[in-house]
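Asks: just the structure for this:
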Amino acid sequence: MTIRTSPFVAAPQLVQQLMDYGRTLLTDGFEQALVRLVAIRTSQINGSAAGLQLYYLEARKQGPADLRLDLVVAWRETDFFNARERAALGWAEALTRVAEARVSDEAFDAMKAQFTDEEHVRLTLMIGVFNSFNGLAAGHGVKATSDARPQTS
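Replies: The predicted structure is shown next:
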């Protein structure tokens, strides 16, 4: 697939606004490990190689290799994730797959047990931002490249 239209070239101000909005959600927000796990999981579900490349690179810059990054795809099958991370991952899956399965009471209850009302809203909006970036990449043909950054033009 070739890039159809680079959103970063065609509408840089709009993309910047989305990036700024995402940063606003993260300010005084969640622990960075949780954010990285949710970003990676939403990109896995969406099949966004560009998103995965970007979020894995960002996560790997934060410190030594974290085996959890490689196992997030199978988070239910391991004990590597704490209750808060598991709730966030379940919520991310539920919202990313909302058209397929709706949001279950189980996913909501798990999330509600680990997050305050404000954090719940923040987490929901953050997942929406990750899904928006995945959609931009998929819709515009942005792809992962071997030169360490997703191709954007």
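
Asks: use CA for all of it now, contacts and neighbours both
Replies: OK.

Asks: moving C-terminal of the helix or strand hosting Phe108, what's the next helix or strand?
Replies: Using DSSP states H and E, Phe108 falls within helix 105-114. Toward the C-terminal end, the helix or strand that comes next after helix 105-114 (DSSP H and E) is helix 117-140.

Asks: which residues are in contact with that following helix?
Replies: By Cα atoms under 8 Å, 6 or more residues apart in numbering, the residues outside helix 117-140 that reach it are 3-7, 18, 22, 25-26, 29, 38-39, 42-43, 46, 48, 50-51, 88, 91-92, 95-96, 111-112, 142-143.

Asks: of these, which belong to helices?
Replies: Here DSSP state H is the test, and the contacts of helix 117-140 give 7, 18, 22, 25-26, 38-39, 42-43, 46, 50-51, 88, 91-92, 95-96, 111-112 as lying in helices.

Asks: now the second one, please; I'll put the structures next to each other:
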Amino acid sequence: MTDAVNIGKEHPEIYKAQLALDKTVSESAMAAGLDALLIELVKIRISQLNGCAFCLRMHTRDALAKGESTDRLAVLPAWWESQYFSDTEKAALALAEQATELGVPEQRTWADGSLTTEQQSALTWLAVVMNGWNRIAIMSHYPVGP
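Replies: Below you'll find the predicted structure:
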């Protein structure tokens, strides 16, 4: 028995469906008025919560390439305690965390009017897909090295 199975290689048709869903969700997020940096921040924060080194490295690099600052990335794990993030970004990060952790009772700290209903929906789908990617990478033991 092996330690890990690369589930994307084992079932490539499902992996391709995940890729297609990811593309549709990203397009919907942009159409809802969410900027590319915010989308990367959400992906990074979800990956931090899930402990996915592969996705953290990939989306941190993507965020830096899109102009994100190292200061904001450094404080992202404690975003609520910093003054680096706008109300919209804070609401988006809170919603992404709730969709990732599914805490009970439901915490709706993000529902402060900073996000439209279209943005709320797009961010929830973004979190659903990113959580899926994290689980694919973690369960497949994607290599992450220098």
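
Asks: could you measure from the residue most central in space within structure 2 over to Pro77 of structure 2?
Replies: The structure's structure 2 has its C-alpha centroid closest to Lys43; by Cα atoms, centre = their mean the separation is 2.1 Å. With distances taken as Cα to Cα, to the nearest Å, Lys43 of structure 2 is found 12 Å from Pro77 of structure 2.

Asks: repeat for Glu118 of structure 2
Replies: Taken as Cα to Cα, the span from Glu118 of structure 2 to Pro77 of structure 2 is 26 Å.

Asks: next one: Pro146 of structure 2
Replies: 22 Å.

Asks: tell me which of these two has more neighbours.
Replies: Pro77 (14 against 3; other Cα atoms under 10 Å).

Asks: what does that one correspond to in structure 1?
Replies: Using TM-score structural alignment, the partner of Pro77 of structure 2 in structure 1 is Val73.

Asks: now that match, nearest residue through space, not along the chain?
Replies: Arg41 (6.5 Å; Cα to Cα, 6 or more residues apart in numbering).

Asks: so who does Lys43 of structure 2 touch?
Replies: His59, Leu126, Ala127, Met130.

Asks: and of those, the nearest to Pro12 of structure 2?
Replies: Lowest distance from Pro12 of structure 2 to the contacts of Lys43 of structure 2 (Cα to Cα) belongs to Met130, with 18.1 Å.

Asks: give me the number of residues near that closest one?
Replies: The burial count for Met130 of structure 2: 23, using other Cα under 10 Å.

Asks: report the separation between the counterpart of it in structure 1 and Glu106 of structure 1.
Replies: Using TM-score structural alignment, the partner of Met130 of structure 2 in structure 1 is Phe130. As judged by Cα to Cα, Phe130 of structure 1 and Glu106 of structure 1 stand 22 Å apart.

Asks: Asp20 of structure 1 too?
Replies: As judged by Cα to Cα, Asp20 of structure 1 and Glu106 of structure 1 stand 32 Å apart.

Asks: circling back: need the residues that contact the helix holding Phe108 of structure 1.
Replies: Looking at what lies outside helix 105-114 of structure 1 - Cα under 8 Å, 6+ apart - the contacts are Ala83, Arg84, Ala87, Ala88, Gly90, Trp91, Ala94, His120.

Asks: which among those residues count as buried?
Replies: Buried residues within those, counting neighbours by 16 or more other Cα atoms under 10 Å: Arg84, Ala87, Ala88, Gly90, Trp91, Ala94, His120.

Asks: show me what contacts the aligned partner of Tyr55 of structure 1 in structure 2?
Replies: Tyr55 of structure 1 maps onto His59 in structure 2 when the alignment is built from TM-score structural alignment. Neighbouring residues of His59 of structure 2 by Cα under 8 Å, 6+ apart: Glu40, Lys43, Ile44.

Asks: burial count for the nearest residue to Thr2 of structure 1 once chain neighbours are set aside?
Replies: Leaving aside its sequence neighbours, Thr2 of structure 1 sits nearest to Gly141 (Cα to Cα, 6+ apart; 5.9 Å). Counted by other Cα under 10 Å, the residues lying close to Gly141 of structure 1 total 20.
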